[in-house]
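Visitor: here you go, sequence then predicted model.
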Amino acid sequence: MPKRGYHHGNLRQALVEAALVLIEQKGPNGWTLSEAAKNAGVTPAAVYRHFEGREDLIAEGARQGHEIFADLMTFAFNEGKPSALAAFEATGRAYLAFARKYPGHYMAMFESGLSANETHELAAAAAKSREVLERAAEALSEHIPPEKRPPPSMFSAHIWALSHGVVELFARGRPGGNAPFPPEDLLESGIGIYLRGLGLIAPDQ
């Protein structure tokens, strides 16, 4: 493929997409800027017209991933109504679906070692997806008196961790992937056990 230098129609996005493919294939830290430039059809020098370096490029891929993720989580939360429990469980299933459909974004977001505060834009996008899960948590605990209500940020973070664990172990071809149950069932039952333990849902829900 001939080099197109910086005369590329949308070089910035082409580089992001090239990086996401490399991340999916080689992991967040197994590729170089030169490889991304080559796959985008430009010279390595052209990369620096848009990104300070590889971490900056990964951070942009992560930012875009969080934007997609937040949209999926919002859709799942709204579709899960009228039941607060159904809405909460729907956000967990959306986590699994996102990891499967957007593996490059997912790895840039959660496996690259970059802080969510790497850039202001990334921090803002990451906050959007967290806020959706916290809204679901707040709706689920509305029936509990305020003085007995667990902080939504706490138990939404626990559910996030549970979702992440199911994704890593059973939904992405990693060790332990041959689970006796579908990942969605594992996550739903885990959420149910956890929420019953907190008294957020009745034993028969």
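Guide: Great, that's in hand.

Visitor: going forward, measure contacts and count neighbours with C-alpha atoms only.
Guide: Noted.

Visitor: which ones are touching Leu114?
Guide: Leu114 makes contact with 55, 59 under the criterion CA atoms under 8 Å, 6 or more residues apart in numbering.

Visitor: again with Ala99
Guide: For Ala99, the contact set (CA under 8 Å, 6+ apart) comprises 106, 167, 171-172.

Visitor: secondary structure added to those residues, as JSON lines?
Guide: Formatted as JSON lines, these follow (DSSP: H, G, I helix; E, B strand; the rest coil):
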{"residue": "Tyr106", "secondary structure": "helix"}
{"residue": "Val167", "secondary structure": "helix"}
{"residue": "Ala171", "secondary structure": "helix"}
{"residue": "Arg172", "secondary structure": "coil"}
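
Visitor: now for those, which pair is the farthest apart?
Guide: By the measure CA to CA, Tyr106 and Ala171 form the most distant pair in the contacts of Ala99, at 12.3 Å.

Visitor: wait, Leu22 sits on Ala36?
Guide: Yes. Contact between Leu22 and Ala36 holds when scored by CA atoms under 8 Å: they sit 7.3 Å apart.

Visitor: what residues are up against Leu186?
Guide: By CA under 8 Å, 6+ apart, the contact list for Leu186 reads Val166.

Visitor: once you drop chain neighbours, what's closest to Ile201?
Guide: Leaving aside its sequence neighbours, Ile201 sits nearest to Leu195 (CA to CA, 6 or more residues apart in numbering; 6.0 Å).

Visitor: from Ala202, how far out is that neighbour?
Guide: The span separating Leu195 from Ala202 equals 9 Å under the rule CA to CA, to the nearest Å.

Visitor: more neighbours: which of the two?
Guide: Between Leu195 and Ala202, counted using other CA atoms under 10 Å, Leu195 has the larger neighbour count: 20 against 10.

Visitor: host element of the more buried one?
Guide: Leu195 is located in helix 183-197, with elements delineated by DSSP states H and E.

Visitor: quick one: which of the contacts of Ala99 is nearest Glu147?
Guide: Val167 (33.8 Å).

Visitor: got another one to weigh against that:
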Amino acid sequence: MPKRGYHHGNLRQALVEAALSLIEAKGPTGFTLSEAAKTAGVTPAAVYRHFEGREDLIAEAARQGYEIFADLMQFAFDKGQPSALASFEATGRAYLAFARKYPGHYIAMFESGISVNRTPELAAVATRARGVMEHAAAELSKHIPPEKRPPASMFSAHVWAMSHGVVELYARNSPGTQSPFAPEDLLESGIGVYLRGLGLIDADK
């Protein structure tokens, strides 16, 4: 009788999905390759046909996460067109939505300690994701006089950091960090304060 798990049409992907469920339950360093193999229904030796170690497995989970993230960010940007402001705000909200819907991927991407430069494929898709927000920032900052215009990479990094902070503090059920405001409201108001400071939206909005 064949071993349980070998019916998978794509064992490599089954292992990634097993890792994602373990990452959500135990964190990126809280499981072993043997546990991932058991969750996927295969022998530990089968893992090494596809991944050299746990970090390689997590890196692939992160790469797939960035693919989803980049697509989601691009969709949000396109949906906001033709308004540069709407597109920019939509990419910020997309960050929060991604973290909620794909927690395993999010942790693999941002909390595992895996460098985005670990593989060329991971670096490329991470750059694509970052590029969507930089493009949104560049489009919006066209309304700022050139001599006062921050670099698009800095502009987008500020909002990325703000989005990340809201996710980490208030959207991940962290003990003792409950806010009287919904994470979406915190992010929207924070982006509003930032954009008003740059003169991109009226002070009374």
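Guide: Nice, thanks for sending it over. Predicted model only: the values in this text are computed from it and were never measured.

Visitor: what about the helices in the second structure?
Guide: Secondary structure of the second structure (DSSP state H): helices at 11-26, 33-40, 44-47, 54-80, 84-101, 103-110, 120-141, 152-170, 183-197.

Visitor: hmm, back to that, which one's more surrounded, Leu22 and Ala36 of the first structure?
Guide: More crowded of Leu22 of the first structure and Ala36, by other CA under 10 Å: Ala36, with 26 against 20.

Visitor: let me see the contact set for that one.
Guide: With contact set as CA under 8 Å, 6+ apart, Ala36 of the first structure has these partners: 15, 18-19, 22.

Visitor: and the helices of the second structure as a markdown table, adding distance to Arg4 of the second structure?
Guide: Formatted as a markdown table, these follow (distance: least, CA to CA, whole Å):
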| stretch | distance to Arg4 of the second structure |
| --- | --- |
| helix 11-26 | 12 |
| helix 33-40 | 9 |
| helix 44-47 | 12 |
| helix 54-80 | 21 |
| helix 84-101 | 29 |
| helix 103-110 | 24 |
| helix 120-141 | 31 |
| helix 152-170 | 38 |
| helix 183-197 | 42 |
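
Visitor: nearest to Gly5 of the second structure, of those helices?
Guide: Closest of the helices of the second structure to Gly5 of the second structure is helix 33-40, at 6.4 Å (criterion: CA to CA).

Visitor: mean deviation, that closest one versus the first structure?
Guide: Compared with the first structure after fitting, helix 33-40 of the second structure deviates on average by 0.3 Å (mean CA distance after the TM-score superposition for the first structure).

Visitor: about what we covered before: now do the residue nearest to Ile201 of the first structure against Leu140 of the first structure, distance only.
Guide: Using CA to CA, Leu195 of the first structure is found at 9 Å from Leu140 of the first structure.

Visitor: shared neighbours, the two?
Guide: Here Leu195 of the first structure and Leu140 have no joint contacts, going by CA under 8 Å, 6+ apart.

Visitor: roughly how far out does stretch 42-60 of the second structure sit from the chain middle?
Guide: 22 Å (CA atoms, centre = their mean, to the nearest Å).

Visitor: and it, end to end?
Guide: Stretch 42-60 of the second structure stretches 18 Å from its first residue to its last (CA to CA).

Visitor: what do you get for stretch 28-41 of the first structure?
Guide: One end of stretch 28-41 of the first structure to the other measures 21 Å (CA to CA).

Visitor: over to stretch 99-118 of the second structure?
Guide: Length of stretch 99-118 of the second structure, first residue to last, CA to CA: 22 Å.

Visitor: separation between the one residue sitting closest to the centre of the second structure and Asp204 of the second structure?
Guide: Geometric centre of the second structure, nearest residue: Tyr106, 4.9 Å, by CA atoms, centre = their mean. According to CA to CA, Tyr106 of the second structure stands 35 Å off from Asp204 of the second structure.

Visitor: how far does stretch 69-84 of the first structure sit from its chain's centre?
Guide: Chain-centre distance of stretch 69-84 of the first structure: 15 Å, with CA atoms, centre = their mean.

Visitor: in it, what counts as buried?
Guide: Buried positions in stretch 69-84 of the first structure, judged by neighbour count with 16 or more other CA atoms under 10 Å: 69-78, 80, 84.

Visitor: repeat that for stretch 99-107 of the first structure.
Guide: Across stretch 99-107 of the first structure, burial judged by 16+ other CA under 10 Å covers 99, 103-107.

Visitor: again with stretch 60-71 of the second structure
Guide: Buried residues in stretch 60-71 of the second structure, counting neighbours by 16+ other CA under 10 Å, are found at 60-70.
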